[in-house]
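# Take this sequence and fold it.
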Amino acid sequence: MEEGRQYRMNPEVFRAASSGDSSFFENLEESMSSTLLQVTFENNTVLHVALQFKKFDAAKNIVNLSPRLVYEKNSKGNTPLHVAAMVGDTSLVTLLIKHANELDVETGGRQLLSMANLDGDTILHVAVRYGNFEVVRELINENDPAELAMQVNKAGESALFLVVDSQDYDIATHILRNAPNCSYAGRHGMNVLHALVIHTSSYSNTRDFLPKYLKCREQDGLKGGGRVLVAVIWVFRFVKKVVEKWPSAIEEGDDSGWTPLHIAAHLGNEKFVKLLLENGNSPAYVRNTEGLSALHVAAKEDQYSVIKELMEACPDMYELLDNKGQNALHAAAESGGWAAFLFFRKKPEFEGLINQQDEEGNTPTNLAAINGHIYTKFELGEGRRVALNATNREGFTTMDNILLRKKLGSWPTVSTFCPALLIVGARPSLRGVLLKMGIRKLDPRKKSEMAGDDKDNGNGKGMSQSDFEKGVSKTNMLVATLIATVTFTAAFTVPGGFNQNGKVGEGLAVLRNKLAFRVFLIANTLAFGLSTTSLLVQFMASILLTNEVSFHGQMGRRAPLFTSWSIGALLSSEFERKKALKAMFRKLVWAHLELSGILSV
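The predicted structure follows:
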């Protein structure tokens, strides 16, 4: 066998197998039996080729002539049975299994069914990957003799996980119902529940479901809309069956320790959260590798309904801390979420949460200030029970962190809410006062840390605040210079030109009495003045000798404002210039017509 496989397949043999020429194989002489051992460049045998092109009769003749070919693998490790599963022909699958049983009554069929390719995929993996339900029915009817549903590939994926991941719900239900033993494992440490939560979160609320339903209805008509409705009904029933069969799957985390409940909390899927906690609340206390519980995740992602659902099921889970010693309010303050504060602010446990310090001594209020979340800080500062003047391990209070940002110029609107915090009792620490007076210097590491917090300030490119402002400054100077140049030139090249007839008004603009011309002059003058002012402000911001970074930042931010106004004025002047020229052109046309009439007479 191995010796014969060294021969490359003859083109005539390939054409016979791919076209289904049964007579070619029927008339094959015994002396030419080595022909069946020829392979293609990818080590496909004639049986692989015949199956690939769904040539049942040719495949039957080949198997009768050389039964051992059913076990041969190509370069990817696929047996002929793998190929039959890919093309989805149940008759071919039945044929191969039948011949395998004839070769070895004891284990022939089971051995062939259990053979895996280089990726570790069995025939069942291949069948579900290609969505061939009929093949799956043939393999797993009333039982699973080869225990295919228990096998996982090299990526750690079971057939059930693959079919749920591809959202083939009818196949998934069939496997779960008919396979006595079934694996629910998935890639990267996930399981079937992880895949279900991820793929069906859009079905859990009307806001996301309706657009999805309408889109499918538009693309595939009633069939598409019906498929979405079936998915909604099926998914929750299927989840219940999975939970009943494998209760431990709820608490199993992936490679990062994220359980299905973590993902449901992250996506705001409160229905799934409720479903996963029906049989007990222990999954809610599971933390991932960062120490985050589902409550931390929900607070971080601003998922109010999930927070409410979790707290109703586990009223004491607010005590859970992550690896940094932070509670759910810390997570919300760090990300700028409102939901956790809105939920806890009127709860008796709020005072303990809001004043709790993490391993670095930061309360949620401090973290809100450090990360620049203005509205969250107002929400925190409204309560009388909030310790706004608590210091962290560096000795900074909430007000210190705000003032430090102001000093670094990384928070342009800080002056608008500092007074409000002063009113509710926020004060700088002794160290903060010394820093402001210049008696103490800020640690360079702290300075870079504070400045580094402002990366990706809405510019979408992850650049720092200072780099972004430099780019804006350069663009502003270029645009302002161009506008100043254009408007200055326009002042000397007025539309319609000047009067040069040697009469009264010589040297004045021809269109000086037109309203459009006057508006043009006013708009052009404004554009020139504003663009020049923008350049002047930009220049002053760059040369003034002051250590107040925020002053330079504010000056630099004012310059583009003047430029934008000058652009508006320039557009207005251009519009009026065209109106004036149009009026002059109309006058010239009428003069030409009158002259033509006189000459014709």
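# alpha carbons only for contacts and neighbour counts from here, please
Will do.
# now for the helix or strand harbouring Arg227, which elements pack on it?
Assigned by DSSP states H and E, Arg227 falls within helix 206-245. Packing partners of helix 206-245 (3 or more CA pairs under 8 Å, 6 or more residues apart in numbering; DSSP states H and E): helix 169-178, helix 192-200.
# what's the angle from the last one to helix 206-245?
An angle of 170 degrees separates the directions of helix 192-200 and helix 206-245 when computed by axes from the mean of the first three to the mean of the last three CA atoms, to 10 degrees.
# run this one through as well so I can compare:
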Amino acid sequence: MAECQDLLEIQLASETNNQPKQKHIITFMDRKWYNAAAEGRINQFKDYTEPLDLLRTANKNTVLHVHITAVKKETEESIEFVKLVISKCSSLLVEPNIKGETPLHIAARFGHKNIVECLVDNIKKAQHEDLERGAEASISEKMLKTTSPDEDTALHEAVRNNHPQVVETLIRENPEFANIANAAGESPLYLAAVRENNSIASKILEICPSPAYIGPKGRTALHEAVISKDKDLTRKILDKNNSLTKEQDKKGWTPLHYASYFNLIPIVEMLLADDNKSAAYIGDNHERKPLHIAIICGKSHLKVMKKIMSDCPDCCELTDNRGRNILHFAVESGSFKGVQIITEEPSLANLINQKDKEGNTPVHLVAAFGFEECSLTEHHLVDIKAVNNKNLTALDVVLERKDESYEPLGFTERDLRRVGYKRGRPLVQLKEREQAKIDDKFISELKKASKSHQIVATLIATVTFTAGFTLPGGYNQDGHDEGTAILTRRSAFKTFLITDTLALAFSISVMLIHFLLTLSRNKRKFFFLFFWAFVFTIVAMMLMMVAFMAAVYAVMPHSSSGLRAAIWVIGSCLALLCFYMLKVTLPEI
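Prediction:
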């Protein structure tokens, strides 16, 4: 007995003398038997006469657990070893380890199909023998025994580790496997769907008459099939149980909500087919319907929006818990194509001036968000004078805005004057609001850029100033023209003098402007001065380039016409590049 199992007793004395000593028994398997079980050495166990259920590792694994875990590839020898162990101690079939895992769980986890079949056959045989002896025994209870604390069945293990053959073996032997959820609330079918394993999910649907579809957070296998964008699995689940289209998760979303969100038009068509249209009328926790979700997602989801509106036209009348209809949602999401589609539908004319719980019509939202190119303000049915719960019209909302101008919203200056007069606000305040468009953050960025611009302007001024006293070609040393430039009569030299002087003037102007910027407290004036300083800097750079080309051209002999032409071409390209940069930048500013 000492050969098959060693028991080590450790007595731990408490630090307190009054407390009794505690005794812990640590179990371990002798190396000889552990290695024999792992390697499947049948001969070593044939003559073993002691009870095999006493051979346990520290984690309470039996020789059956050890062998099945160690098997890399199933062979006839491994099957024979399992049969031998079972014949010597049949109770090991359902004996759990410290985690509550039976040998069937281990075999299913590693995909040992033949071992699974062997274990199932022996469990059934043991069931028959128990019944013959008159004992009450349940094959379901033995085979479906779950692990702790995860409460996974052997089928969960096979599905999670993607072993379709083992899955088929288990559910054919006992379809009840497919009806059990683990501690996380995952049914085997849900687990297959969430892992996008179509073949296993299809096999469960094919064999089991009524499998469980449940999953955590209120989701079902159909939810996960839609989220995985699996059209084939979605169709198979719907064929088996189309009532799942109405199931809501913890957010209140049905599969149709997810199909609308992910823009899955083929799946939307499946979910709305036949008698499933009621799913379009189910709201989530905020009473948002699938149609609302499609509209929120913008113009990319217009096909889904049109499909739901076509199949369930009366769901267009439904609102969310804020009282907002689909036109409110279209405006709120910036889907102006959606606005156009809705407003062009005669049967939806009532939505144009419908108010939400705050009294805002869709036009109030247009005014609040400052959307451009929105056709709603031009619609002939729009009531622009409608007031919300704060007694504000859409035009009043425009005036309340502090970061956008009124011009893109389709309201005339005459309208604004009328509203401004009614509310005692002069139109001058609009100019102040326009000035607020240039916010403090933008001005601070310009102030940082101003320092680098000053350095550039100073360099240009230094170079052009120096060039004015070191003229190309030099000076006359004798005669009545002593001290004058030698190349005075050349056109290129005259061009050099003019462009160099202009470059110096522009660069000094830039330096002066940046000096004035430090004294400016008006945002609009600051931006105006910074803009012209930027333009003058670019112009000064272009003039400096032209002055350089003219100076080089003036001192080159006529015999070097090819070199002179090359210099002009290079210089012209650089000047054109500067001009192009200026042209591109000015509209953005």
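# what residue of the first structure matches up with Ala349 of the second structure?
Mapped onto the first structure by TM-score structural alignment, Ala349 of the second structure lines up with Glu351.
# Apologies, that question was intended for Ile295 of the second structure.
Checking with TM-score structural alignment, Ile295 of the second structure has Ala299 as its match.
# and if you look at Ala58 of the second structure?
Under TM-score structural alignment, Ala58 of the second structure pairs with Val39 in the first structure.
# picking up where we left off before, most tightly packed of the helices and strands packed on helix 206-245 of the first structure?
Across these, averaging neighbours per residue (mean count of other CA atoms under 10 Å) puts helix 192-200 on top, at a mean of 21.
# follow-up on the earlier one: isn't the match of Ala349 of the second structure up against Leu388?
No - in this structure Glu351 of the first structure lies outside contact range of Leu388 using CA atoms under 8 Å: 11.9 Å.
# Looking only at neighbour counts, state which of those two leads.
Leu388 (27 against 17; other CA atoms under 10 Å).
# residues near the match of Ala58 of the second structure, how many?
24.
# ok, now how distant is it from Thr289 of the first structure?
Remark: distance between Val39 of the first structure and Thr289 of the first structure (CA to CA, to the nearest Å) = 50 Å.
# go on, Ala527 of the first structure?
In terms of CA to CA, Ala527 of the first structure sits 59 Å off from Thr289 of the first structure.
# repeat for Met115 of the first structure
Met115 of the first structure is 36 Å from Thr289 of the first structure, by CA to CA.
# How far off centre is stretch 281-301 of the first structure?
Here stretch 281-301 of the first structure is found 21 Å from its chain centre; the criterion is CA atoms, centre = their mean, to the nearest Å.
# show me where the stretch 301-450 of the first structure has helices.
304-313, 328-335, 339-344, 350-354, 364-370, 374-381, 398-408, 414-423, 430-437, 444-452 (DSSP state H, counting those that start in this stretch).
# Include distance to Thr493 of the first structure when you put those helices into a markdown table, please.
Formatted as a markdown table, these follow (distance: least, CA to CA, whole Å):
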| stretch | distance to Thr493 of the first structure |
| --- | --- |
| helix 304-313 | 64 |
| helix 328-335 | 56 |
| helix 339-344 | 61 |
| helix 350-354 | 67 |
| helix 364-370 | 55 |
| helix 374-381 | 51 |
| helix 398-408 | 47 |
| helix 414-423 | 46 |
| helix 430-437 | 55 |
| helix 444-452 | 49 |
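# And those helices: which comes nearest Tyr184 of the first structure?
Tyr184 of the first structure sits nearest to helix 304-313 of all the helices of the stretch 301-450 of the first structure, at 25.7 Å, using CA to CA.
# Could you give me the buried positions within that closest one?
Buried residues in helix 304-313 of the first structure, defined by neighbour count with 16 or more other CA atoms under 10 Å: Tyr304, Ser305, Val306, Ile307, Lys308, Glu309, Leu310, Ala313.
# can you check stretch 279-286 of the first structure too?
Pro283, Ala284, Tyr285, Val286.
# Over to stretch 371-391 of the first structure?
Buried residues in stretch 371-391 of the first structure (16+ other CA under 10 Å): 371-374, 376-378, 380-381, 383, 386-391.
# Closest one to Leu176 of the first structure out of those residues, please.
Thr376 (46.9 Å).
# For that closest one, give me its contacts.
By CA atoms under 8 Å, 6 or more residues apart in numbering, Thr376 of the first structure lies in contact with Ala333, Gly336, Gly337, Trp338, Phe341, Ala368.
# Phe236 of the first structure versus that one, what's the distance?
Distance from Thr376 of the first structure to Phe236 of the first structure, by CA to CA: 36 Å.
# The stretch 51-200 of the first structure: helices as residue ranges?
56-65, 80-87, 90-103, 108-114, 123-129, 133-139, 159-165, 169-178, 192-200.
# Kindly present those as JSON lines, with separate columns for distance to Ser531 of the first structure.
Output for these, formatted as JSON lines (distance: least, CA to CA, whole Å):
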{"stretch": "helix 56-65", "distance to Ser531 of the first structure": "81"}
{"stretch": "helix 80-87", "distance to Ser531 of the first structure": "68"}
{"stretch": "helix 90-103", "distance to Ser531 of the first structure": "77"}
{"stretch": "helix 108-114", "distance to Ser531 of the first structure": "77"}
{"stretch": "helix 123-129", "distance to Ser531 of the first structure": "63"}
{"stretch": "helix 133-139", "distance to Ser531 of the first structure": "70"}
{"stretch": "helix 159-165", "distance to Ser531 of the first structure": "58"}
{"stretch": "helix 169-178", "distance to Ser531 of the first structure": "64"}
{"stretch": "helix 192-200", "distance to Ser531 of the first structure": "53"}
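# now for Ser138 of the second structure: what does it line up with in the first structure?
Counting by TM-score structural alignment, the partner of Ser138 of the second structure is Thr107.
# which stretches of the stretch 501-601 of the first structure form helices?
Under DSSP H, counting those that start in this stretch, the stretch 501-601 of the first structure gives helices at 515-543, 549-600.
# Mean neighbour count, those helices: which tops it?
Of the helices of the stretch 501-601 of the first structure, helix 515-543 is the most buried (mean count of other CA under 10 Å), at a mean of 20.
# now for that one, which elements pack on it?
Using 3+ CA pairs under 8 Å, 6+ apart: helix 515-543 of the first structure touches helix 465-492, helix 549-600.
# List the buried residues of the helix or strand harbouring Leu574 of the second structure.
Secondary structure assigned from DSSP H and E places Leu574 of the second structure in helix 561-588. Buried residues in helix 561-588 of the second structure, counted by 16+ other CA under 10 Å: Arg564, Ile567, Trp568, Gly571, Ser572, Ala575, Cys578.
# Grab the two from the residues you listed that are most spread out in space.
Longest span within the buried residues of helix 561-588 of the second structure, CA to CA: Arg564 and Cys578, 21.3 Å.
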